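S.K.: Provided below for reference: sequence and predicted model.
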Amino acid sequence: MNNNNPIIEKIRKLLALANSSNEHEAALAAAHAQRLLSEHNLAMADIESEQKPQSADKVEALVSKTLPKWVRHLSAGICTAFDCQAIHHPAIGKMTFIGVGADVQIAAYTFAYLDKTVRRLCSSYMKNHVSSDLLNRHRELKRQSYYLGAVSTITGRLREQKAVTPTTPGALVPIKEGLIRKAMSDMGPTRTVRSRKSYIDSHAYNKGQQDGHNVGINKGIGSAGTAQKSIGG
């Protein structure tokens, strides 16, 4: 492929901007680059044909010290979709996304966008479909069931999207994985959280699944909106 292709040159410039110290500019540039890659059916190998990545990058986001199961599932699904890893630091209420190049910027940006969107949808569901007369524990069961249903659909759609347009070309997969493992190792030991069995309200879960189909997952990747750095508990 011709390295002077204007689309490739534009993507290279956007990827350079993705390393900007301006968080807003970096997130928008990374999102725009990913959208162009998808639209023109390009892989990172086409963009970086003469240069292999040398190290993994990190992006931090503020989260609650205790993550609900649905947030853990959401972050895991997004990391799988964008070939990244995420480490939660409960003592300080942060999550570190680890990936190579634009992948990590896009993963963190998509996580923030989807986190905000799912919370908004759940708030609407609780207001319009759940009686305020219910006991608090029953309302909370419906809330968490809705979240889990919505996230199950969204992460499934992300998997389907990745199957059609892989984030990383085959030759670079082991290179990226190695760099991410090294970055995680350099951060020290991590703790694995084991999920407990969840009790589900089937109506709320199913409604969450239905609403999850209407979430614009590409908006989190290609939107010109502001990146959200603070994520609630």
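M.R.: Yep, it's here.

S.K.: from here on, contacts and neighbour counts on C-alpha atoms
M.R.: Noted.

S.K.: Mind telling me what element residue 205 is part of?
M.R.: Using DSSP states H and E, residue 205 maps to helix 202-212.

S.K.: Quick check: next helix or strand after that helix?
M.R.: Immediately after helix 202-212, counting by DSSP H and E, sits helix 219-222.

S.K.: Give me the distance from stretch 210-225 to the chain's centre.
M.R.: 11 Å (C-alpha atoms, centre = their mean, to the nearest Å).

S.K.: How about stretch 129-141?
M.R.: 30 Å.

S.K.: what's in contact with it?
M.R.: 142, 199-201 (C-alpha atoms under 8 Å, 6 or more residues apart in numbering).

S.K.: Just the buried residues of the residues you listed.
M.R.: Neighbour counting with 16 or more other C-alpha atoms under 10 Å marks 142, 200-201 as buried within those.

S.K.: For these, could you give me JSON lines that also reports distance to residue 159?
M.R.: Putting those into JSON lines (distance: C-alpha to C-alpha, whole Å) gives the following:
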{"residue": "142", "distance to residue 159": "26"}
{"residue": "200", "distance to residue 159": "23"}
{"residue": "201", "distance to residue 159": "25"}
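
S.K.: Kindly indicate which of those lies nearest residue 211.
M.R.: For those, the closest approach to residue 211 (C-alpha to C-alpha) belongs to residue 142, at 14.5 Å.

S.K.: Give the buried residues for the host helix or strand of the closest one.
M.R.: Taking DSSP H and E as the definition, residue 142 sits inside helix 136-164. For helix 136-164, burial by neighbour count (16+ other C-alpha under 10 Å) applies to 139, 141-155, 157-159, 162.

S.K.: now stretch 207-223
M.R.: Neighbour count says stretch 207-223 has 207-209, 211-212, 215, 217, 220-223 buried, by 16+ other C-alpha under 10 Å.

S.K.: And for it, what's in contact with it?
M.R.: For stretch 207-223, using C-alpha under 8 Å, 6+ apart, the contacting residues are 28, 31-32, 34-35, 106, 109-111, 113-114, 117, 121-122, 145-154, 158.

S.K.: this is the other structure I want to compare:
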Amino acid sequence: MDERILSKIKKLLALAKSGNEHEAANALRLAQKLMQEHQLSEQEVKLSEVSQREIKRANAADKQPQWANLLTGCITNAFGLEAILSWKRDIGASLIFIGPVDRVEIGTYCYEVLAPQLVKARKTYLASLNKRLKLTTKTNRADLFAEGWISAVRRQVHALVPTEEEQNLIQLYKEKHFTRLEKTEVRLTQDKKRDVSAFLEGHGAGRNVRLNAGVNGAEQGKIGSKV
């Protein structure tokens, strides 16, 4: 698909929404003419607004821990995206964000900054636990710590609900590019009373992280630890 032609069609379609009836009609006529010449449907033009970005996952396990899913959900909710788990030889365990081009870029950036911070914080907390504890107990507490961390970060952003048109386009994009999707299992944490403090400690640590992203997805996200 010729990006130059596609860009011209998009600009004409935007002008077709002008309040000036003559200008709008002329822009729509020219856009339709270009689409006909290059055998492009209006749906194909709109689908060009949807893109994907593939990045390394925070956790490589086939059965994702609940905290890893919550981190992904934090990003998809904040920017109105969808995510797919994948595995490729050159990348390994990966995550694919799908949605409007600009928001995919920002969402990916946010994940790439947040994920290492969370993994490091969880690892540090895990190392601080009593060595006499069973490995399963330590892992569970570290997972709860991570969930608390994410909970604090999520409180800083408002969920961006994609429009019905965006949802439909993302679904069409997935049907076109991902024909063999399968459901994956999640490793749930055990919500035991004696482990509740781990979640609270994680929440306290997560409050030091700042996620300032434009609600409309048009601004660059600013993420980092509170100074």
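M.R.: On my side now, so go ahead. Please read these numbers as outputs of a predicted model, since none were measured by experiment.

S.K.: what's the distance between residue 223 of structure 1 and residue 147 of structure 1?
M.R.: 23 Å (C-alpha to C-alpha, to the nearest Å).

S.K.: before we move on, what about residue 12 of structure 1?
M.R.: 37 Å.

S.K.: Same check on residue 38 of structure 1?
M.R.: Counting by C-alpha to C-alpha, the gap from residue 38 of structure 1 to residue 147 of structure 1 is 28 Å.

S.K.: do residue 29 of structure 1 as well
M.R.: For residue 29 of structure 1, the distance to residue 147 of structure 1 - C-alpha to C-alpha - is 30 Å.

S.K.: same thing with residue 71 of structure 1?
M.R.: In terms of C-alpha to C-alpha, residue 71 of structure 1 sits 9 Å off from residue 147 of structure 1.

S.K.: what is in contact with the two at once?
M.R.: By C-alpha under 8 Å, 6+ apart, no residue touches both residue 71 of structure 1 and residue 147.

S.K.: now the strands for structure 1?
M.R.: Per DSSP state E, structure 1 carries strands over the ranges 57-62, 85-89, 94-99.

S.K.: which residues touch the spatially closest residue to residue 56 of structure 1 that is not a sequence neighbour?
M.R.: The shortest distance from residue 56 of structure 1 to any non-neighbouring residue, by C-alpha to C-alpha, 6 or more residues apart in numbering, is to residue 100 (4.6 Å). Counting by C-alpha under 8 Å, 6+ apart, residue 100 of structure 1 makes contact with 53, 55-57, 84, 176, 179-180.

S.K.: By neighbours, which of these wins?
M.R.: When neighbours are taken as other C-alpha atoms under 10 Å, the top entry among these is residue 84 (27 neighbours).

S.K.: What lines up with it in structure 2?
M.R.: Following TM-score structural alignment, the counterpart assigned to residue 84 of structure 1 within structure 2 is residue 81.

S.K.: I'd say that match and residue 98 touch.
M.R.: Yes - contact criterion C-alpha atoms under 8 Å: residue 81 of structure 2 and residue 98 qualify, at 5.7 Å.

S.K.: Give me the mean distance between stretch 138-146 of structure 2 and structure 1.
M.R.: When structure 1 is overlaid, stretch 138-146 of structure 2 sits 1.0 Å from its aligned residues on average, using mean C-alpha distance after the TM-score superposition for structure 1.

S.K.: List the buried residues for the longest helix along structure 2?
M.R.: Longest among the helix segments of structure 2 by residue count, using DSSP state H, is helix 101-128. Neighbour-count burial for helix 101-128 of structure 2 flags 102-111, 114-115, 117-118, 121-122, 125-126 (criterion: 16+ other C-alpha under 10 Å).

S.K.: that older thread, would you format the strands of structure 1 as TSV with distance to residue 185 of structure 1 included?
M.R.: Below are the strands of structure 1 laid out as TSV (distance: least, C-alpha to C-alpha, whole Å):
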stretch	distance to residue 185 of structure 1
strand 57-62	13
strand 85-89	11
strand 94-99	11
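
S.K.: Doesn't residue 33 of structure 2 lie inside a strand?
M.R.: No - under DSSP: H, G, I helix; E, B strand; the rest coil, residue 33 of structure 2 sits outside any strand and is assigned helix.

S.K.: What number of residues are in the vicinity of residue 182 of structure 2?
M.R.: 7.

S.K.: And residue 33 of structure 2, by the same measure?
M.R.: The burial count for residue 33 of structure 2: 13, using other C-alpha under 10 Å.

S.K.: distance of residue 46 of structure 1 from residue 168 of structure 1?
M.R.: 11 Å.

S.K.: Who has more neighbours out of these two?
M.R.: More neighbours surround residue 168 than the other of residue 46 of structure 1 and residue 168, with 18 against 15 (other C-alpha under 10 Å).
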